[in-house]
Every structure is written in structure tokens, then in C-alpha cells.
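Chemist: Take this sequence and fold it.
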Amino acid sequence: MKSFGMAAAIGAALSVFAALPSVAETVNVRLARQFGIGYMPLTLVQEQGLLEKHAKEAGLDVTTEWLRFTGGSGMNEALLSGSLDIAAGGTTPMLTIWARTQGNIKIKGVAALASMPLHLMTTNPDIKSLSDFTRGDKIALPAVKTSIQAITLQMGAEKFLGEGKHAALDTFTVSMGHPDAQVSLMGGQSEINSHFGSPPFQNMEAKDAGAHKVLDSYDVLGGSHTFTAIWAKNEFIEDNPEVVKALMAALEESIAFIKANPEEAARIWAKAENTNLSQDEIVALINDPQTNWTTTPERLLPYVNYMARVGLITKDTDDWRDLFFDTVKDMQGS
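Modeler: Next comes the predicted model:
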């Protein structure tokens, strides 16, 4: 009888223990972003602790580690080496790593961040169009041949200089982060006399009387397109479904906050980036009618189709959903 009673007691105790809520294991998420206002949704996620907030609401204990990169290629290397979970950058580095990994680790997009125009600026008064670049000119951009600026420059060369001319301007390009490129361009003391940048760097350059715009990415693509996005390995997405849901909720809250509170979003971003832009200038960038803060991908197929056609990548698709995980499958992307 004693053994029966003891067994019953143990069974009851186990039942109570099983009913208790489990203690969530702490998940450390390593995220990265680059320089520029196109990463504002991520800046607010970081500064306002939105990923941690939404994870906690789902019963998860999440910590975050934020890294900074000057280009997408370095970010992809970190992703491949396992030292990064969520990469963020221009869309073409994402497309490059997507094409390379679909037969193995399957890296795909998680969400877009913003659609923004990219401007090729120059201080050379003789350059009015792409055909005016000569051997003495140098174009700074985040990464030669792989950054969204480099690919857009190739697409622009093909569109405005003619078929087969897509690589005509590659010889003029040099890899340089946007902050350094802006300093080099406006300082006038380096070989850099052109910069294919992004907001806010191109906007600050445009304020200088000696600089002017040569090319607009919206003209190349025929309309607005996704500039910044985030991507990850399939393993991370599959192993952390609740964390991914929390990340998407954090991004949606961040973007809603930017749209509803541009002045406060500008203040938070300015403090985090230590920018020289005024409050009014940042708000103007946020409210720019050409900018669309959204997680919905836009006009990525022209990029992937071009890159596949000229041999920059070995995989192509006519369905933008192939480029992303199911995190954005119900959106009206392109």
C-alpha cells in the first residue's frame, strides 16, 4: 500500500510539474544594418527594444546584438560564417546570396524595409550623363559589382548607353562606405568626384552648389523599388518561428511609428546616428513622397532578371515570392 501511495504521489507531482509554464530559453539574435536613413525601421527596432518587446509578449526571452557594416558583401560573409542571424542591406546583395544558396542552406529575404530612389551625384561639371565619364573620373559606391548601386549603374548603362554596354562604367567604380564617400566627394581633395549613394548622403550632397545629379534609380527601374531589405538563413527561420513572428511585428510597429510620428522618429534616428542633418531635414526625408516605408517587396524582379541574364547570378525567377520566406507571402509585392 505504501508503494502504491508513493507512486500516486509521484504521479500527482509530475502532473503538476507538467502543467507549470516552461521557462523560456534565452535566444540571442544577432542583427546588422548599414548607414543611411533607409535602415530607420531597424534603428527604431533597436532603440525602442521592439523585438524584445514582441518576443516577451509571446513568452520568449530574447536578447539582441547589433552589428554595423558598410556593404552587403561583408554582411553575407558574416551570415555564411554563422556570426550573424539577420542581414540588412540593399536588395542586390540579398539576391546574390539567394542565388548562391538555394541548393544548400537556402538564404532568402525576410522583409523589405523601404523603397527609396538612389542618386548618382558628381562634382564634375562636365558630366551631364553616363556617356560623359572619362578615365579620370571615380565613382564611389558601397561595393563594386555587388551593391544595389553597382547593379543599378550597370542597368542604367545598358538602358541609356545601349545593349552590351552594361559594364561600361565598372572601371570607374571604387568600393567605399557612404560616410567616407560623402566626405571624399565634398572635400575635393581625393580622386573621388562622383558618389552613387542613398538618402541622406545624396541629399546632403545635393545641397552643395558644386554637385549635381547624373542618374536616378527610379528612372532606371521605371518606378519606385525596394532599396533596403533583411534576409536570413532557412535554418534560423525554421528553428525560431516565434522569434521571426516577433521580428515582423517589431518591424510593422516601427514602420507604423515612422509614418504616424515622423518628428519623434527623426529625433530617435538623429541621436542614434549622430548625424549633422537638422530635424526638419530628417522629417522631410521621412515624408518624401518618393519614399515608401513598407515590408512589402517592390520591383525586385527587374534586378534578379537582369543579374541572371548578364551572368552575375546563376538562378532566375519570375515570381518574387521565390526570393522571400513566407513572412511576406500574403503581400502584393513585385
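Chemist: alpha carbons only for contacts and neighbour counts from here, please
Modeler: Will do.
Chemist: Could I get the full set of strands for the stretch 151-300 of the chain?
Modeler: Per DSSP state E, counting those that start in this stretch, the stretch 151-300 of the chain carries strands over the ranges 173-175, 194-196, 212-216, 226-233, 292-293.
Chemist: quick one, which of those strands is packed in tightest?
Modeler: Of all the strands of the stretch 151-300 of the chain, strand 194-196 has the most neighbours on average by mean count of other CA atoms under 10 Å, namely a mean of 29.
Chemist: For the strands of the stretch 151-300 of the chain, please prepare CSV with the additional fields distance to M155.
Modeler: Output for the strands of the stretch 151-300 of the chain, formatted as CSV (distance: least, CA to CA, whole Å):
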stretch, distance to M155
strand 173-175, 14
strand 194-196, 13
strand 212-216, 11
strand 226-233, 15
strand 292-293, 22
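Chemist: So for T70, which of those sits nearest?
Modeler: With CA to CA, the closest approach to T70 among these belongs to strand 173-175: 9.5 Å.
Chemist: so what does that closest one touch, helix or strand wise?
Modeler: Of the remaining helices and strands, those touching strand 173-175 by 3 or more CA pairs under 8 Å, 6 or more residues apart in numbering; DSSP states H and E are strand 139-141.
Chemist: Please tell me how far the strand it packs on is from the chain's geometric centre.
Modeler: 19 Å (CA atoms, centre = their mean, to the nearest Å).
Chemist: Alongside the first, I'd like the structure of this one:
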Amino acid sequence: MRLTSKYAAAILLAAFTGMAASAHAQEKTEITITKQPSILYLPALVMQKQGLIEKSAAQDGVKNLKVNWRSFSSGGASTDALLSDNVEIVNSGLGNLLLLWDRTKGKVKGITTNSALPLELVSRDPKIKTLKDFGPRDKIAVPTVRVSTQAILLQMAAEKEFGKDNWSKLDANTVQLGHPDAAAMLANASGEISTHFAAPPFSYKELKTVPNAHVLLRSNDIIDGGLSQSTLFTTTKFAEANPKIIKAVLAASEEAIAFIKAHPDQAVDIYREISGDQTSAAELLDMLKQPGMMDFQMAPAGSMKFAEHMSKVGILKTKPAKWTDYFMPESAGLNGS
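Modeler: Alright, predicted model coming up:
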């Protein structure tokens, strides 16, 4: 029997309604997000404390969303958890996002960044004043060798210092350690780690308390305009099945960053409570007053320069044409670079 256009339209409408209902039914009611030590991840702690993702999701119809937060000492462990479906969203460095985007052929993408605070290469060895002073036995702690944000920044700095064919000159000096362990090792005068490519507040405390500690270079010295570090990313499969949660993460990030800038004292209290960091509130507030230390922002900064280096040295097999290649469509309005 031939269908009239009226009946055909009704059937199509029913089909689309059914698809929408099916997609809605698949929207998760419980998710797990990773986080890492460092005040770089302060927006995540504010989101956790204030239940901002849950609040935003509820306003969009996802009632009673439960968000679990799991701590990892390195980005490598958290990305493994994403690939094995043990977590839904990762909050880690930009390098880990790019690596997974490449390895999964675009099936992992960013949602938003939320900080571009400066990273600092801190050494306690008074003989080491520049990258040229490192000998083969001088060890540099980074969160993940070769592929962490710090490891790649070190390669970019080595290329500037030693020439384009020598970007890997200091790779053999790197040792994989999470920031808390690296800071403890740096504070030990007899420890084998004499240099740490540190994130705040670890770099701040090292410079205050470790004898002879000094800064060799900062991330802003390597990439003009700074580099986003803390990045929220997930699989495209999860994003497509849970668009309201992706929207909620974006809204919650914006709200958390606005809260930090308006109420840094309260934000610091949240950081100390959740992280367990014993640094005094006064010291943390003093740290946030340092240049670049309030660069909490959603727009990816310096990411294409970072990606271009990763592609050039073979870490990425696919070179992105623009930053939106490795971020979700919902993020396109962030005005990143």
C-alpha cells in the first residue's frame, strides 16, 4: 500500500521521537571523572565540592546525576582508565589528550581546558643554571616520560637550546614521578632527583623551602602566550550518548572558574580540604598573586604549537590542521589556539 505524505511524515516523526527517547534513555546517571594533584586542577575541585556538574545537568533534565571523582598521580594512569572504560572523563594534561586523539583516530576529544598556569623547571643543583649544564647523571622528574606536558615542553626547550635535531637530548635524563613524589625527592638532599619540572603549588613550595632551588625556565618561556594544561576530555562515544552531560561539564567549568576569580580565598579553602595539601591558605593565596597564577580559562592556549611539535617528532602520527580537530563540536566557540 502506498503511503500518503501525511502518513509518511507521521511515521518519520514517530521514528525520530523513538530515537530521541532511546538516546535520552542512554544518558548516564552516574559517571567518574579523574583528577590529579596540583592547584592546576582547582576548577575540578570546585566543581566537586559545589556539585556544579550535577546542578547543571539537573537543570537540563538529567536528574540525580552522581559524579565520582578519582585521583591519579599521573596522566598515563588516568588515560589508561579511560581506554578501559573505568572512567568516563579524564582531567589531565593537554599532551595526554593529543596522544589519545591520535591513537584512537579521533575517538577521544577535549571538552574544555580550565587552566593555563605556568609550569616551572626547578633545580636544587647550583651547578645547573641552563639546559646545557645537565650531565648524563642529572635526573629530571616529569609526570610521564616523553609524552607528559612537562616532557614535551622539555623537548621543545631542548630544540631551542641545542638545535632542531636535538629535541630529544634530555629525554634520557627524565624519570617518571608524580608531583608529590618528585617534590619529596627534590627536598631530599641525597635523593637522585635534583630537578623537577613542577606544577604549582609544588614549584612554589620547592622554591620557598629547598636549599639552592631555582627556576631554569617556565612554560611561558617555551610557548609564547602560555599553554593550557588541565584539560577535560572523553570519548566521542560517551559524548554522543550523553550530550547533556557534556553541556553540563562546560557550564560547570565556566562557573568554577568564575568562582575562583571572584572568591580566591574560598577556592583555596576548597583546595586544601579536598587535596589534603597542608600548605597554609596565606601561602596559597600569595602564590595565586604571582604573575600568571590566575590564568584559569576554558579556551585552549598554545595547543597547536604543542601539537605541531608532537607531530614533528613522531609522537603524533596525524597532524591536526586546527585545534578544533581534537576538541568536541560543542567546544568550537571557546576561541582557542
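Chemist: Could you get me the TM-score between them?
Modeler: The TM-score (TM-score structural alignment, normalised by the length of the first structure) is 0.90; 311 aligned residues with a CA RMSD of 1.6 Å.
Chemist: Find the centremost residue of the second structure, please.
Modeler: Note on the second structure: the residue nearest the mean C-alpha position is S230, at 2.5 Å, using CA atoms, centre = their mean.
Chemist: Who are the contact partners of whatever residue of the first structure lines up with it?
Modeler: For S230 of the second structure, the aligned position in the first structure is T228, judged by TM-score structural alignment. With contact taken as CA atoms under 8 Å, 6 or more residues apart in numbering, T228 of the first structure is in contact with G38, Y39, A88, G89, G90, T91, A112, L113, A114, S115.
Chemist: and if you look at L52 of the second structure?
Modeler: By CA under 8 Å, 6+ apart, the contact set of L52 of the second structure is V46, A252, E255, A256.
Chemist: And for E252 of the first structure?
Modeler: Neighbours of E252 of the first structure in contact, by CA under 8 Å, 6+ apart: T295.
Chemist: that older thread, which single one of the contacts of L52 of the second structure is nearest to L100 of the second structure?
Modeler: Nearest member of the contacts of L52 of the second structure to L100 of the second structure, counting by CA to CA, is A252, at 23.8 Å.
Chemist: Aligned against the first structure, show me the partner of that closest one.
Modeler: Aligning on TM-score structural alignment places A252 of the second structure opposite A250 in the first structure.
Chemist: State the distance from that match to T295 of the first structure.
Modeler: In this view, A250 of the first structure and T295 of the first structure are 11 Å apart by CA to CA, to the nearest Å.
Chemist: From the contact counts, what lies against the longest helix along the second structure?
Modeler: Longest helix in the second structure, counting residues (DSSP state H): helix 5-26. On a contact count with 3+ CA pairs under 8 Å, 6+ apart, helix 5-26 of the second structure meets no helix or strand.
Chemist: Give the buried residues for that helix.
Modeler: Buried positions in helix 5-26 of the second structure, judged by neighbour count with 16 or more other CA atoms under 10 Å: H24.
Chemist: Could you give the residue range in the first structure aligned to the next helix or strand after that helix?
Modeler: Using DSSP states H and E, the helix or strand that directly follows helix 5-26 of the second structure along the chain is strand 30-35. Aligned using TM-score structural alignment, strand 30-35 of the second structure spans residues 28-33 in the first structure.
Chemist: what residues does the matching stretch touch?
Modeler: Among residues not part of stretch 28-33 of the first structure, those counted as contacts by CA under 8 Å, 6+ apart are 39, 42, 62-69, 75, 83-89.
Chemist: Just the ones of the residues you listed in helices?
Modeler: Residues of the contacts of stretch 28-33 of the first structure located in helices (DSSP H): L42, M75.
Chemist: Pull out the buried members of the contacts of stretch 28-33 of the first structure.
Modeler: Y39, L42, V62, F69, M75, L84, D85, I86, A87, A88, G89.
Chemist: ok, back up a step: now the closest residue to the match of S230 of the second structure other than its chain neighbours: how far from D208 of the first structure?
Modeler: Nearest residue to T228 of the first structure, sequence neighbours excluded (CA to CA, 6 or more residues apart in numbering): G90, at 4.6 Å. Distance, G90 of the first structure to D208 of the first structure, using CA to CA: 26 Å.
Chemist: swap in Q189 of the first structure?
Modeler: Counting by CA to CA - Q189 of the first structure and D208 of the first structure are separated by 16 Å.
Chemist: so what corresponds to S311 of the second structure in the first structure?
Modeler: Match for S311 of the second structure (TM-score structural alignment): A308.
Chemist: so which helix or strand takes in that match?
Modeler: Per DSSP H and E: A308 of the first structure is located in helix 301-309.
Chemist: Which part of the first structure matches the one helix or strand W101 of the second structure maps to?
Modeler: Assessed by DSSP H and E, W101 of the second structure sits inside helix 94-103. The aligned range for helix 94-103 of the second structure in the first structure is 91-100, by TM-score structural alignment.
Chemist: If you count neighbours, what's buried in that stretch?
Modeler: For stretch 91-100 of the first structure, a neighbour-count test (16+ other CA under 10 Å) marks T91, T92, P93, M94, L95, T96, I97, W98, A99 as buried.
Chemist: ok, for the third one, nearest residue in space, not its chain neighbours?
Modeler: What it means is P93 of the first structure. Nearest non-adjacent residue to P93 of the first structure, counting by CA to CA, 6+ apart: G72, 5.3 Å away.
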